[in-house]
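In: coordinates only, sequence not included:
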């Protein structure tokens, strides 16, 4: 096969020092990568990332913009699903902790060896390729999402037997609101004294219920919803996979009918039960 016809990985450089960026560009092209752009600010980095869709971003942390490289990486990583390797002269603990929250693929301290950069890039590209394949398989398995059960008769009968007056009316109204929105419901989150429905609808992304999270859990957990966190109930049919967010925390990724996948936290105490009941969510 002609090497010229092989698709070369595209890399976006985010670096506010022009000479440093040009030197890095020359190094990457020597490794046979394509440099699809150089950005000196957060705004330019996001614009180029959206336009060029690089396979990887090499990110400096200190930029000539209000937002630094860590804030920029948060967008490119979680909204565009582009892996990030930090290249920085700064290595203090606070900055490292902030950087870890963006799920980086690497963190190289300047000056670094070209060989270390090459190895970091190759490992990142391979890992992301494998993860993307797993995500695609999960997405294909859920391309025809099963609609949640919409018959709330058992819940309504239970409420009818156990309550009366205003409390019964509020619970009936809440069940009705849930039933109307069930097709587009992603999850329920505790919000102060009450709870909120998160919906897969651009015109109505959320809806507040006038009942407590505990009340909703009492009547709907293990029938419509599954509890994965002390403050979250999910529609199991929406779940794609569970993965580590960082060294300590886990997150569940959900897919609706029209929105891009979104993530919500998973309580560590719920993980053993979830592994038993839904091992397929952990294949990722």
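Out: Ah, there it is. Everything numeric in this text was worked out from a predicted model, so none of it was measured.
In: C-alpha only now, for contacts and for neighbours.
Out: Noted.
In: quick one: the strands in the stretch 151-284 of the chain?
Out: Applying DSSP state E, counting those that start in this stretch to the stretch 151-284 of the chain gives strands spanning 185-191, 194-199, 206-209, 226-229, 232-234, 239-244, 250-254, 262-266.
In: Figure out which of these is closest to residue 165.
Out: strand 206-209 (17.9 Å; C-alpha to C-alpha).
In: buried stuff in the closest one?
Out: 206, 207, 208, 209 (16 or more other C-alpha atoms under 10 Å).
In: now do stretch 100-119
Out: Taking 16+ other C-alpha under 10 Å as the criterion, stretch 100-119 shows 100, 102, 103, 104, 105, 106, 107, 108, 117 as buried.
In: so which of those comes closest to residue 74?
Out: residue 102 (5.1 Å).
In: count of neighbours near the nearest residue to residue 227 once chain neighbours are set aside?
Out: Sequence neighbours aside, residue 233 is the residue nearest to residue 227 in space, at 4.4 Å (criterion: C-alpha to C-alpha, 6 or more residues apart in numbering). For residue 233, the count of nearby residues is 24 (other C-alpha atoms under 10 Å).
In: quick one on the thing from earlier: residue 58: which of the strands of the stretch 151-284 of the chain is closest?
Out: With C-alpha to C-alpha as the criterion, residue 58 lies closest to strand 239-244 of the strands of the stretch 151-284 of the chain, at 22.4 Å.
In: Comparison target, given below:
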């Protein structure tokens, strides 16, 4: 995606839920460009507006469901979308999965559920569609979206639901998992510990149990020692 705030479509037939999602998106700096409670209205918005991302409740007004809308998006419009629903039965999940959404949130939800699902969806969408020459990510830092080149990263440390991304200019906190984030890293990044991925081009010194990148000491666990040795 471009390094800008995104235009969202919310398809939800419960007004309070719709406004709650919009409030969360606005807090992230995004813009809700379209709101719909049924399939026809949603398709009209998708046809006439530049929507970057859709959040779709599976059970909406009218004869067609949110899953029908997801199928329409998958077949006609190349944007990421996630489902929102109060139902998590096998039949519903199976039907939803067939439309290849980028996420699935079960009600009731909290703000971090929305945030995490959007960020993972964008990461996976970018991985599938990004030009391989665009080796950067967009990170929200101090209420601004900044472009961070991957080759500027020294190493990444996992910290529960967040990642600490270390660069010479500073440390950036990013909500994601280490394994998901590693999918977009170039081949010169390698895992040295369950909590660390390092940029091998930035290694200063290396020993049996640790390596150094600038002033930072990073552990090398037994599980990853051989793969690191083979890489180097």
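Out: Nice, thanks for sending it over. Everything numeric in this text was worked out from a predicted model, so none of it was measured.
In: circling back: any chance of the strands of the stretch 151-284 of structure 1 in a markdown table, with distance to residue 12 of structure 1 too?
Out: As requested, these are exported to a markdown table (distance: least, C-alpha to C-alpha, whole Å):
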| stretch | distance to residue 12 of structure 1 |
| --- | --- |
| strand 185-191 | 34 |
| strand 194-199 | 34 |
| strand 206-209 | 35 |
| strand 226-229 | 37 |
| strand 232-234 | 37 |
| strand 239-244 | 26 |
| strand 250-254 | 27 |
| strand 262-266 | 25 |
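In: who wins for proximity to residue 123 of structure 1 among these?
Out: strand 239-244 (18.3 Å).
In: which bit of structure 2 covers that closest one?
Out: On the basis of TM-score structural alignment, strand 239-244 of structure 1 is assigned to no residues in structure 2.
In: Go through that strand and flag the buried ones.
Out: Neighbour count says strand 239-244 of structure 1 has 239, 240, 241, 242, 243 buried, by 16+ other C-alpha under 10 Å.
In: Just name the closest of these to residue 190 of structure 1, please.
Out: residue 239 (18.9 Å).
In: what's the distance between that closest one and residue 218 of structure 1?
Out: 22 Å (C-alpha to C-alpha, to the nearest Å).
In: Next: residue 115 of structure 1.
Out: From residue 115 of structure 1 to residue 218 of structure 1 the distance is 57 Å (C-alpha to C-alpha).
In: cool, and residue 166 of structure 1?
Out: Residue 166 of structure 1 is 18 Å from residue 218 of structure 1, by C-alpha to C-alpha.
In: Which residue ranges of the stretch 1-150 of structure 1 form strands?
Out: Using DSSP E, counting those that start in this stretch, strands in the stretch 1-150 of structure 1 cover 10-14, 34-39, 56-59, 84-88, 106-109.
In: In structure 2, what stretch matches the second one?
Out: Structural correspondence for strand 34-39 of structure 1: residues 31-36 of structure 2, per TM-score structural alignment.
In: Tell me roughly how far the matching stretch lies from structure 1 on average.
Out: Its matched residues in structure 1 lie on average 0.8 Å from stretch 31-36 of structure 2 after superposition (mean C-alpha distance after the TM-score superposition for structure 1).
In: Counting neighbours, what do you get for residue 132 of structure 1?
Out: 14.
In: just checking, what residue in structure 2 corresponds to it?
Out: Match for residue 132 of structure 1 (TM-score structural alignment): residue 129.
In: if we can go back for a sec, how about a markdown table for the buried residues of stretch 100-119 of structure 1, with distance to residue 263 of structure 1 added?
Out: Listed next are these as a markdown table, based on distance: C-alpha to C-alpha, whole Å:
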| residue | distance to residue 263 of structure 1 |
| --- | --- |
| 100 | 17 |
| 102 | 13 |
| 103 | 14 |
| 104 | 17 |
| 105 | 19 |
| 106 | 22 |
| 107 | 24 |
| 108 | 28 |
| 117 | 30 |
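In: Out of the residues you listed, flag the one nearest to residue 55 of structure 1.
Out: Lowest distance from residue 55 of structure 1 to those (C-alpha to C-alpha) belongs to residue 105, with 12.3 Å.
In: now residue 71 of structure 2, nearest residue through space, not along the chain?
Out: That would be residue 99: by C-alpha to C-alpha, 6+ apart, it lies 5.1 Å from residue 71 of structure 2.
In: and the one you found, what does it touch?
Out: 67, 70, 71, 74 (C-alpha atoms under 8 Å, 6 or more residues apart in numbering).
In: With distance to residue 7 of structure 2 and neighbour count added, can I get the residues you listed in JSON lines?
Out: As requested, the contacts of residue 99 of structure 2 are exported to JSON lines (distance: C-alpha to C-alpha, whole Å; neighbours: other C-alpha atoms under 10 Å):
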{"residue": "67", "distance to residue 7 of structure 2": "21", "neighbour count": "24"}
{"residue": "70", "distance to residue 7 of structure 2": "17", "neighbour count": "28"}
{"residue": "71", "distance to residue 7 of structure 2": "20", "neighbour count": "17"}
{"residue": "74", "distance to residue 7 of structure 2": "18", "neighbour count": "16"}
